[in-house]
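Chemist: sequence below, structure please.
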Amino acid sequence: MTAAAEPQLVPLNAIFAEDFVQILVPVMSNNTVAELGEAIAHHVEGRRVPKRDLPKVVFHDGKRLDPSITVAEAGIGPLDHIRVEYSDDSREI
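Modeler: Model prediction:
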């Protein structure tokens, strides 16, 4: 049985919902995708984008990611681009 790799710092380029500013966000490789979405939202919600009471959806390479997997499991690497949107079943993301 192989030991799990040590968590690594992963700096990411990110854009949140309707924001016009791309930001650099540091996360750890063992953070979940849900935690990643919240980390990105923390820098934007209530500042440049109004906070909405909706779940967040994370996209990487055009694919919607499962919120329960880790950054490492999703194949997200340093300086990759991440997009976070609000999940609203009444519109297509």
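Chemist: switch to C-alpha atoms for all contacts and neighbour counts from now on
Modeler: Fine.
Chemist: from residue 48, how far out is residue 13?
Modeler: Distance of residue 13 to residue 48, computed by C-alpha to C-alpha, to the nearest Å: 17 Å.
Chemist: so which residues of this protein form helices?
Modeler: For the chain, the helices defined by DSSP state H occupy 33-42.
Chemist: quick one, longest strand in it?
Modeler: Identified as the longest strand of the chain according to DSSP state E is strand 9-16.
Chemist: what sits up against that one?
Modeler: Contact partners of strand 9-16, identified using C-alpha atoms under 8 Å, 6 or more residues apart in numbering, comprise 21-29, 40-41, 44, 77-85.
Chemist: please apply the same query to stretch 61-77.
Modeler: With C-alpha under 8 Å, 6+ apart, stretch 61-77 has contacts from 10, 12, 28-34, 36, 57-60, 81-82.
Chemist: for ChimeraX, what selects the buried ones among those residues?
Modeler: For the buried members of the contacts of stretch 61-77, the matching ChimeraX selection, counting by 16 or more other C-alpha atoms under 10 Å, is:
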select :10,12,28,29,30,31,32,33,34,36,57,58,59,60,81,82
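Chemist: alongside the first, I'd like the structure of this one:
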Amino acid sequence: MTTAAEPQLVPLNAIFAEDFVQILVPVMSNNTISELAEAVAHHTEDRRVPKRDLPKVVFHNGKRLDPSITVADAGIGPLDHVRVEYDGSPT
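Modeler: As a prediction, the model looks like this:
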């Protein structure tokens, strides 16, 4: 019988929307992509980027990720770069 791997800390390099600052954001491997987007936005929205009432999308290696999959399922590893945008923003 195999057991699921324990969630792991995954520090990510991230940039949010029109922000000019790349940040280091810790997430867990079992966080969803939607949760990852909120973790990144937490450090930027209403600080350097005005908050907008739009859903957020995450890009990794140029690919838009399904918000319901996990960080591990998306193949995102430590120190990978992700970009979070408001849905409808230019890519």
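Chemist: re the thing from before, neighbour count winner among residue 13 and residue 48 of the first structure?
Modeler: residue 13 (16 against 13; other C-alpha atoms under 10 Å).
Chemist: before we move on, the earlier item: how close does the longest strand of the first structure sit to the second structure?
Modeler: Its matched residues in the second structure lie on average 0.2 Å from strand 9-16 of the first structure after superposition (mean C-alpha distance after the TM-score superposition for the first structure).
Chemist: re earlier: now, which of the contacts of strand 9-16 of the first structure lie within strands?
Modeler: In strands, defined here by DSSP E, the members of the contacts of strand 9-16 of the first structure are 23-28, 81-85.
Chemist: please identify which pair of the residues you listed lies farthest apart.
Modeler: Farthest-apart pair in these is 28 and 85; separation 20.5 Å (C-alpha to C-alpha).
Chemist: now residue 51 of the first structure: closest residue in space, sequence neighbours ignored.
Modeler: residue 45 (5.0 Å; C-alpha to C-alpha, 6 or more residues apart in numbering).
Chemist: check residue 79 of the second structure too.
Modeler: Using C-alpha to C-alpha, 6+ apart, the nearest residue to residue 79 of the second structure is residue 12, at 4.5 Å.
Chemist: what's that neighbour aligned with over in the first structure?
Modeler: Aligned by TM-score structural alignment, residue 12 of the second structure pairs with residue 12 of the first structure.
Chemist: now do the contacts for residue 82 of the second structure.
Modeler: Contacts of residue 82 of the second structure (C-alpha under 8 Å, 6+ apart): 12-15, 58-61.
Chemist: repeat the analysis, applying 7 Å as the threshold.
Modeler: For residue 82 of the second structure, the contact set (C-alpha atoms under 7 Å, 6 or more residues apart in numbering) comprises 13-15, 58-60.
Chemist: I'd guessed residue 54 of the first structure sits against residue 45; true?
Modeler: No - here residue 54 of the first structure does not reach residue 45: they are 11.9 Å apart, not a contact under C-alpha atoms under 7 Å.
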